[in-house]
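1. What would the 3D arrangement of this be:
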Amino acid sequence: MVEHVLVAPDKFKGSLTAAEVAARVSAGLGVSTVELPVADGGDGTVDAAVACGFTRVTREVTGPTGTPVTASYAFLPAAHGDAGPPAVAVVELAEASGLRRLPGGPEPLTATSRGTGELVADAVRRGARRIVLGLGGSASTDGGAGMVQALGARLLDAGGQELGAGGAALRELARIDLSGFADLSGVEFVVASDVDNPLLGPHGAAAVYGPQKGATPGDVAVLEAALGRLAAVATQTHGLVGAVEHDGVPRPMGVAGAPGAGAAGGVGFAALAFLRAEIRPGIEYLLDLLRFDEQVKGARLVVTGEGSLDGQSLRGKAPVGVAQAAAKAGVPVVAVCGRRTLTDEELRAAGIEAAYALTDIEPDPARCMAEAGPLLERLAARVAADRLS
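-> You can find the predicted model right below:
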């Protein structure tokens, strides 16, 4: 059996998709490769699933400002009838409700996650019995209110009127009516996210991520109060106080305090509270979904990577997740990237033997972005000379 190189990179943000990175690296290596584009639950998660055999399903849904957008999710039908794996859908929040879907500037107080709920509803109608929610790149801080409204929940003020879109409107929330909520019995929800922030407080959705979505300090205060109101009403009316299992340990905390509840502007909270989702580390779960353990068998080297190898990479990003998974199979790992700030010691501690950066062969960052594909092929040729000769 001819040993292969497993090429399992994330995207180079702003330059190449994960699939394009994998293709360029394979071309530069000049040896037998298996391409497995990966993602950690953020932008590019649907693309990675499609590259691994899922079907892309495209729908027109509500964008973050209410303007219709065309968004996709990935779908894999059930195999071998009732005895096989269930139908799986991968829904990436950024596809419908992400910052890149804003038609103009940010709308921190009124942006909605409704489009994500519309994609979930479509996947359920299609027969999905396991839905993976990739949370990242959100434009809204609405606590997932828009998502659950799209699934049939009614969020009402004291006069019984439906609330408008966005996080700020939640300050007027008095009652949540789930009488028309979608029948999700038999559907398993998994949130793929490495964010461990709670919903509220100095480390919560509004305080930490609100400014990234254009929120001023005054806006952050408004959103914090609104999310607190959502948590209070949901707790009072739907019995959401109790032990939340995290890392296998039941802990006495409300859902709002659970690690990951603050993900994607609080969509993590809605997933836990209304979808009864399980939160899993993004790259770990997606590698399982993409059958990494099967693809790495027989490999002599794994090449992973992302646009910037830096301190954030060490916090559950794709290259480190790939390196940890490859280590279990005893296969060495190197990384390619646009630039790197990690030391050799930090890389080795993360399970990466070496990193090759575009800036090693082209010092101009603008050219690295504009000519990432050809430069990446040249870089991969260096990897082959160093590691495969």
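
2. Only C-alpha atoms from now on, for both contacts and neighbour counts.
-> Fine.

3. All the helices of the stretch 51-200 of the chain, in order from the start?
-> 93-97, 114-126, 145-150 (DSSP state H, counting those that start in this stretch).

4. Go through the shortest one and list whatever outside residues touch any part of it.
-> By C-alpha atoms under 8 Å, 6 or more residues apart in numbering, the surrounding residues in contact with helix 93-97 are 42-43, 61-64, 69-73, 100-101, 112-116, 119, 133-140.

5. closest one to E345 among the helices of the stretch 51-200 of the chain?
-> Checking the helices of the stretch 51-200 of the chain against E345 by C-alpha to C-alpha gives helix 93-97 as the closest, at 33.8 Å.

6. Tell me the buried residues in the top helix by length along the chain?
-> In the chain, assigned by DSSP state H, the helix with the most residues is helix 217-238. Neighbour counts using 16 or more other C-alpha atoms under 10 Å place 219-220, 222-235 of helix 217-238 among the buried residues.

7. One more, so I can put them side by side:
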Amino acid sequence: MRIVIAPDSFKGSLSAAAVCAAVTAGVRRAAPAAEVVAVPMADGGEGTLDCFLSARGGDEIEVAAADPLGRPVKARYALSGDGRSAVVELAAASGLPLVEDVPLDPLGATTTGTGELIADAVRRGARDVLVCVGGSAGTDGGAGLLRALGVRFLDAAGGELPPGGAALARLAAIDTSGIPDEVRASRFRVACDVTSPLVGPSGAAAVFGPQKGATPAQVRELDAALTTFADVLAAHAGVRVHDLPGAGAAGGTCGGLIGVLGAEPAAGAALVAEAVRLPAALAGADLVITGEGRLDGQSAGGKVVSAVAALAKERGIPAVALAGGVAAPFDDLHALGLTAAFSLADGPRTLAELKAEAAPLLTVLAEQVVRLRV
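-> This is a model prediction of the structure:
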């Protein structure tokens, strides 16, 4: 038997790699001679970089960058062994946890540090850059990131705008003449884990602004600023990102990357699957085991389980999901290709108990699943 293990992390409990290890132990109990291929997965948010390094190797690069408030921080990204591709997590330099020690600044927080990571990767030769957005501290439409790559954001008098999303309300023109040739020659892909548009009642500011400290008045201010940003982007590049699904990810960073650099957005888990070469790993597989912390009807919307199940279905491979919590309905997941789903809970347990015992429970459950196939 060839069994592929491709789970997401169990948030607050186990990393994706740790889930793979626990499941592998169970597989070995049931089928000692089985060929086991572990491919830790993620949906494009935190943990994606580690999945990339685990599955494909390469180098972990640490550089000095700016945090969301412009303070110095050390942040890392992944560079492939041949140096041609890179994976950059926005949260590494521009994430909300980096500013938990000070009052939040929803109007002025910036994504500049993420742009500095990308610039470093491109200088080293990367020409295929996967930007994993999620967990941002600001709502600047990716303007800080783009500024670090040579873009200028100008007011009506031709002056450079200060950092932060609120300043975009005064945006009159975008100057892209300073983008280096190597950046122009690069392919940018954006791993999004949400489908929010850039602006409006379900846009970046309205949905995620409060999480970043924005008051209702500041939410309205940021939404208006992002609307101006989108208007200027449309005039500059002919690309309308106002209501584009996913453009609101990471405070509108996805929209900015699409509008200025022609970035290709996609569901995070699907992009990660490609980046870690999951399709190749599935060749000749007899069973796929995936999973995540909680499995429910929303898991079909681009999460890891749905991406793995879809790939398995294309190849006629049974796909089983293991999760801490399992809640129906599963019609959409079954339609995508998921064969069955099982909860770790072996009786009445608190969430804290499930998290603490997740590894041994996964091992026991994986053994039982594989025994159905041997």
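
8. Just give the TM-score of the two.
-> Scored against TM-score structural alignment, normalised by the length of the second structure, the superposed chains reach a TM-score of 0.91; 366 aligned residues with a C-alpha RMSD of 2.1 Å.

9. related to what we said a few turns ago, need the residues that contact the longest helix of the first structure.
-> Helix 217-238 of the first structure has contacts (C-alpha under 8 Å, 6+ apart) with 108-109, 141-143, 167-176, 199-201, 205-207, 210-211, 240-241, 254, 256, 266.

10. just stretch 359-370 of the first structure next, same as before
-> By C-alpha under 8 Å, 6+ apart, the residues outside stretch 359-370 of the first structure that reach it are 14-15, 338-339, 358, 375, 379.

11. go with 10 Å
-> Residues outside stretch 359-370 of the first structure that contact it (C-alpha atoms under 10 Å, 6 or more residues apart in numbering): 12-16, 307, 337-340, 357-358, 371-372, 374-376, 378-379.

12. So which of those residues sit within helices?
-> The helices, defined by DSSP H, take in 358, 372, 374-376, 378-379 from the contacts of stretch 359-370 of the first structure.

13. ChimeraX command to pick out the buried ones of those residues?
-> Per 16+ other C-alpha under 10 Å, the buried members of these correspond to this ChimeraX selection:
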select :358,372,375,376,378,379
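
14. and A25 of the second structure, helix, strand or coil?
-> Three-state assignment for A25 of the second structure (DSSP: H, G, I helix; E, B strand; the rest coil): helix.

15. if I line the two up, what does it land on in the first structure?
-> Under the alignment (TM-score structural alignment), A25 of the second structure pairs with A27 in the first structure.

16. what's the neighbour count on its match?
-> Other residues near A27 of the first structure come to 18 when the count uses other C-alpha atoms under 10 Å.

17. which residues touch the nearest residue to it once chain neighbours are set aside?
-> Leaving aside its chain neighbours, A27 of the first structure sits nearest to E377 (6.3 Å; criterion: C-alpha to C-alpha, 6 or more residues apart in numbering). When contacts are counted by C-alpha under 10 Å, 6+ apart, E377 of the first structure touches 21, 23-30, 358, 383.

18. Which one, of the helices of the stretch 51-200 of the first structure, ends up nearest to E346 of the first structure?
-> Distance to E346 of the first structure, taken as C-alpha to C-alpha, is lowest for helix 93-97 among the helices of the stretch 51-200 of the first structure, at 30.2 Å.

19. Could you give me the buried positions within the helix or strand M369 of the first structure falls within?
-> Using DSSP states H and E, M369 of the first structure sits within helix 365-370. For helix 365-370 of the first structure, the neighbour count (16+ other C-alpha under 10 Å) marks 368-369 as buried.
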